[in-house]
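Engineer: Dropping the sequence and predicted coords here.
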Amino acid sequence: MHIAVLGAGVVGVTTAWFLQKQGHQVTVIDRQNQAGLETSYANGGQVSVSHAEPWANPSAPLKLAKWLLRPDAPLLYRPRLDPYQWRWALSFLAQCTSAKAAHNIRQMVNLGTYSRGQLQQLRDELGLDYDQQKRGILHFYTNPEEFDGALEPARLMRDLGCDRQVIDATRAVELEPALSPIRHRIAGATYTADDESGDARKFTQLLAEQCRSAGVEFRYGTEILDFERAGDRLLGALALTDGQHHTIRADRFVLSLGSFSAVLARRLGLFLNIYPAKGYSITVPVKDPQAAFKVSLTDDEYKLVYSRLGDRIRVAGTAELNGYSRNLNFTRCRAIVRRAAEVMPNAGDWDRAEFWTGLRPATPSNVPYIGRSHFSNLYLNTGHGTLGWTHACGSAAALADIVDGRKPEVDFAFSGV
């Protein structure tokens, strides 16, 4: 069967890999000139089952109210004359209950644990090297209220099999000596030894090469504009390459275009409650290897993650709900540099920060769309928000099973529209 995967980010490329493994002819289509150049390009680098607490939780509405007028707020909402933004925001608020947060944590922990295992198998099978670190993820808190608020979600995660252990500041510094400069300010921490980190772009591009060697076709520089359809079936994808309009034919299609999945789905009358959450990152050279961290870190109060990628440091995070613009907001960029330099002043050459921004495809619940749509030959693997790298391999393996009519191994509420 010929399957067209729309999107060559980490989710699209892993989807292509698992589909070809099951014997399908696969074509991957992307508007960029190579894989991994959109949201996968410079993300936080964490493969973090422990990052399963959704943005929508009981404490979120009050935090949002306090952050509303702060240009450097960890989560920034900029109201626009956009009905899809308002619908997303209202749905987000509806998810901010204890019961819904617990349900969403369950979904993300289950998918994340399964996905991490799939990633490890794939890495061992292909011998991929993408600056991975297998030293766990340490969440640290410099605000006692933030630490107290993390205890219940951490307990829920442990109950679901994610071994997120609560530790004190002394143990945190033992695990990661680079935190010594702020030892006196750490109110508490959690540590998940099984979590990992690595360069998502490097992984995506290496896997794309493996896909190509296995017979997957990549059509870069190609933008999908619409679909040709008959009844509940797609006949082809209407595309634009080098100024030429053409139709891409396939037996089945997989939509993995990140934030742009929702825009294209509307062409078919499908509503995906996905809105772009613009994230920022900085990448800097390691300045002092002895002062630089090796354990991947999460600064929950500031919504930042830190990953060591060889001789580089990546710090990423924050979210800005402000449409599809990818213009850099330097106030937010400088806030990341300022906080990172405060936490580990000698770790990186902070004056040489390279700034980047990308659009994370966020759902109100943080739970992605994975499954078949109302169209008989259109499948969805999109809406992974901040956890696309974490969930990519598991989502892809599960979707490949769904395409072949098998029940996925993971306990997850698969859904389409």
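Structural biologist: Here it is on my side, so go on. Note that the structure is a prediction, hence the values are computed from the model and not measured.

Engineer: CA only for contacts and neighbour counts going forward, please
Structural biologist: Fine.

Engineer: so where do the strands sit in the stretch 101-250 of the chain?
Structural biologist: Ranges of strands in the stretch 101-250 of the chain, per DSSP state E, counting those that start in this stretch, are 137-141, 164-167, 188-192, 196-197, 217-219, 222-230, 233-241, 244-248.

Engineer: how about those strands in JSON lines, adding mean neighbour count and distance to residue 384?
Structural biologist: Shown next, in JSON lines, are the strands of the stretch 101-250 of the chain (neighbours: other CA atoms under 10 Å; distance: least, CA to CA, whole Å):
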{"stretch": "strand 137-141", "mean neighbour count": "26", "distance to residue 384": "20"}
{"stretch": "strand 164-167", "mean neighbour count": "20", "distance to residue 384": "22"}
{"stretch": "strand 188-192", "mean neighbour count": "24", "distance to residue 384": "21"}
{"stretch": "strand 196-197", "mean neighbour count": "26", "distance to residue 384": "17"}
{"stretch": "strand 217-219", "mean neighbour count": "20", "distance to residue 384": "23"}
{"stretch": "strand 222-230", "mean neighbour count": "16", "distance to residue 384": "20"}
{"stretch": "strand 233-241", "mean neighbour count": "18", "distance to residue 384": "23"}
{"stretch": "strand 244-248", "mean neighbour count": "13", "distance to residue 384": "26"}
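
Engineer: Make JSON lines out of these and add distance to residue 47.
Structural biologist: Below are the strands of the stretch 101-250 of the chain laid out as JSON lines (distance: least, CA to CA, whole Å):
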{"stretch": "strand 137-141", "distance to residue 47": "9"}
{"stretch": "strand 164-167", "distance to residue 47": "14"}
{"stretch": "strand 188-192", "distance to residue 47": "11"}
{"stretch": "strand 196-197", "distance to residue 47": "5"}
{"stretch": "strand 217-219", "distance to residue 47": "26"}
{"stretch": "strand 222-230", "distance to residue 47": "29"}
{"stretch": "strand 233-241", "distance to residue 47": "33"}
{"stretch": "strand 244-248", "distance to residue 47": "34"}
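
Engineer: closest one to residue 35 among the ones you listed?
Structural biologist: Residue 35 lies closest to strand 217-219 among the strands of the stretch 101-250 of the chain, at 8.9 Å (CA to CA).

Engineer: Included below, for side-by-side comparison, is a second structure:
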Amino acid sequence: MPHIIVLGAGITGVTTAYALSRRGFDVTVVDRNRYPAMETSFANGGQLSASNAEVWNHWSTVAKGLKWILRKDAPLLMNPAPSWHKYSWMGEFVRNISNYRANTLDTAKLAIASREHMFAIAEEEGIDFDLERRGILHVYYDKSAFEHATNVNRLLIEAGLDRHAVTPDEIKAIEPALAGQFYGGFFTPSDSTGDIHKFSRGLADACQRRGVRFLFDAEVRSIAAYRGVEVNWKPANSLSAAKLQLLEADAIVVCAGTGSRNFASMLGDRINVYPVKGYSITVNLDDEASQAGAPWVSMLDDRAKIVTSRLGKDRFRVAGTAEFNGENRDIRYDRIRPLVDWVRELFPSVSTAKVIPWAGLRPMMPDMLPRVRSGSQPGVFYNTGHGHLGWTLSAATAELCASLVTARMERRHQGGDAA
């Protein structure tokens, strides 16, 4: 069978490698880190959320961004420093506002399909990733926000999602640990949560059992594709002047998150991914009061743009914010503090004495849709640009990508398609 290189060992890369290996391909995964899922797939919000499929391309998003531009603790923050990539990306983002409805529907349908694939994989491979199938609760503090959510809900229902409005009393019944006063909410019983890092590591182990090779600590310096693929790489973080090494294959799939734009450029393609930073905290629930006071039902607080997930008995993940600041992975106190304060306000019995902060870069496309496509060169494919829904969409896009690779490689073998 043909040899396929997968660039990236995050959630998208390992699901793609798994889907390709199930179709009989010889697969090598290449990553610059020493272990799988060490970047954006390390500590995200944990939600497998078709209910969060609304794309951001809406005038209300633009208005909020302008309103919050001078607030360091704003849920949506943009560094106004000049950057051609950032401002050109935002121009494309605005142009895609006209596609808001269609793109939201497409994303929701993909998310619904994806979770069935993921559950099947976890069951078949015996992967324990702290899965909680208790639904996701969205809460709103005022009538205006709730009315916008009602419009979004109509789209999600049209896409096939089981989601319904709930009253303030019903919110408290669904999650008794939650404090605060709310105008209303929406509940999606079919959504779930889990630990993306544990799933990715478990799936990487499953891939290795199937014969997939992993090349870690590998910094890719160049890629060429012409009737085959050549990847030149060197050991990452090497203290010595290591020589470039060559890895050859019949095809390549770029699943490199925010690095995909650079790799696509090497291959003569344009994948306009922008790194949108998100933050999370993992609250260690070390005492009985904290364990009893933390929620089991996952939440999305629309006003604060914060999501939550319960990861087993003794961990509570809280994540949110969007920061447009380029390839910046710094963990800022003024961005972490609102997450901690939010926990203290809405779940006052939870101790925040032991909180682990984290920041990761979401690979966002201007239209908020992932790119699953072939490249301009033969044997080049992409599965990238999943934005804030990589965990939610990955199992479905991996299947789509593997099917595309299979079809194109069969046509190449038959001499009917150069790509």
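Structural biologist: Great, that's in hand. Predicted model only: the values in this text are computed from it and were never measured.

Engineer: Quick TM-score on the pair, please.
Structural biologist: Their TM-score after superposition, calculated using TM-score structural alignment, normalised by the length of structure 1, is reported as 0.93; 399 aligned residues with a CA RMSD of 1.4 Å.

Engineer: Which one, of the strands of the stretch 101-250 of structure 1, ends up nearest to residue 73 of structure 1?
Structural biologist: Residue 73 of structure 1 lies closest, by CA to CA, to one member of these: strand 137-141, at 16.8 Å.

Engineer: residues in contact with that closest one?
Structural biologist: For strand 137-141 of structure 1, the external contacting residues (CA atoms under 8 Å, 6 or more residues apart in numbering) are 48, 50, 147, 172, 186-196, 295-301.

Engineer: rerun at 7 Å
Structural biologist: 147, 186-193, 195-196, 295-301 (CA atoms under 7 Å, 6 or more residues apart in numbering).

Engineer: try stretch 367-379 of structure 1
Structural biologist: Contacts of stretch 367-379 of structure 1 (CA under 7 Å, 6+ apart): 104, 108, 232-234, 252-255, 380-384, 395, 399, 402, 414-417.

Engineer: Okay, and which of those map to helices?
Structural biologist: Secondary structure from DSSP state H places 104, 108, 395, 399, 402 of the contacts of stretch 367-379 of structure 1 in helices.

Engineer: Ranking by neighbours, what's the top pick from those residues?
Structural biologist: Taking other CA atoms under 10 Å as the neighbour criterion, residue 395 ranks highest of these with 32 neighbours.

Engineer: Spit out the contact partners of that residue.
Structural biologist: 115, 370, 381.

Engineer: ok, now residue 389 of structure 1?
Structural biologist: With contact taken as CA under 7 Å, 6+ apart, residue 389 of structure 1 is in contact with 10, 47, 200.

Engineer: Can I get the ones in helices among the contacts of stretch 367-379 of structure 1 in TSV including distance to residue 355 of structure 1?
Structural biologist: TSV is the format used below for these (distance: CA to CA, whole Å):
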residue	distance to residue 355 of structure 1
104	31
108	29
395	29
399	34
402	38
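
Engineer: Dump the contacts of residue 395 of structure 1 into a markdown table; add distance to residue 326 of structure 1 as well.
Structural biologist: As requested, those are exported to a markdown table (distance: CA to CA, whole Å):
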| residue | distance to residue 326 of structure 1 |
| --- | --- |
| 115 | 29 |
| 370 | 26 |
| 381 | 23 |
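
Engineer: Quick check: the gap between the residue nearest to residue 35 of structure 1 when sequence neighbours are not counted and residue 268 of structure 1.
Structural biologist: Nearest non-adjacent residue to residue 35 of structure 1, counting by CA to CA, 6 or more residues apart in numbering: residue 8, 5.0 Å away. Relative to residue 268 of structure 1, residue 8 of structure 1 is positioned 21 Å away (CA to CA, to the nearest Å).

Engineer: So which of these two has more stuff around it?
Structural biologist: Ranked by neighbour count (other CA under 10 Å), residue 8 of structure 1 and residue 268 place residue 8 first, with 32 against 15.

Engineer: So the more buried one: helix, strand or coil?
Structural biologist: The three-state label given to residue 8 of structure 1 by DSSP: H, G, I helix; E, B strand; the rest coil is coil.

Engineer: Tell me the residue in structure 2 aligned with the residue nearest to residue 35 of structure 1.
Structural biologist: Alignment note: residue 8 of structure 1 maps to residue 9 in structure 2; criterion TM-score structural alignment.

Engineer: Which residues are in contact with its match?
Structural biologist: Residue 9 of structure 2 makes contact with 29, 30, 31, 36, 37, according to CA under 7 Å, 6+ apart.

Engineer: how do those residues look in structure 1, which are kept?
Structural biologist: Compared against structure 1 with both residues aligned by TM-score structural alignment, their matches' CA atoms under 7 Å, these retain 29, 30, 31, 36, 37.

Engineer: can you redo those residues as a markdown table with secondary structure, distance to residue 284 of structure 2 and neighbour count?
Structural biologist: Below are the kept ones among the contacts of residue 9 of structure 2 laid out as a markdown table (DSSP: H, G, I helix; E, B strand; the rest coil; distance: CA to CA, whole Å; neighbours: other CA atoms under 10 Å):
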| residue | secondary structure | distance to residue 284 of structure 2 | neighbour count |
| --- | --- | --- | --- |
| 29 | strand | 33 | 25 |
| 30 | strand | 33 | 27 |
| 31 | coil | 30 | 25 |
| 36 | coil | 23 | 28 |
| 37 | coil | 21 | 25 |
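
Engineer: Residue 290 of structure 2: which of those residues is nearest?
Structural biologist: The closest of these to residue 290 of structure 2 turns out to be residue 37 (CA to CA; 28.4 Å).
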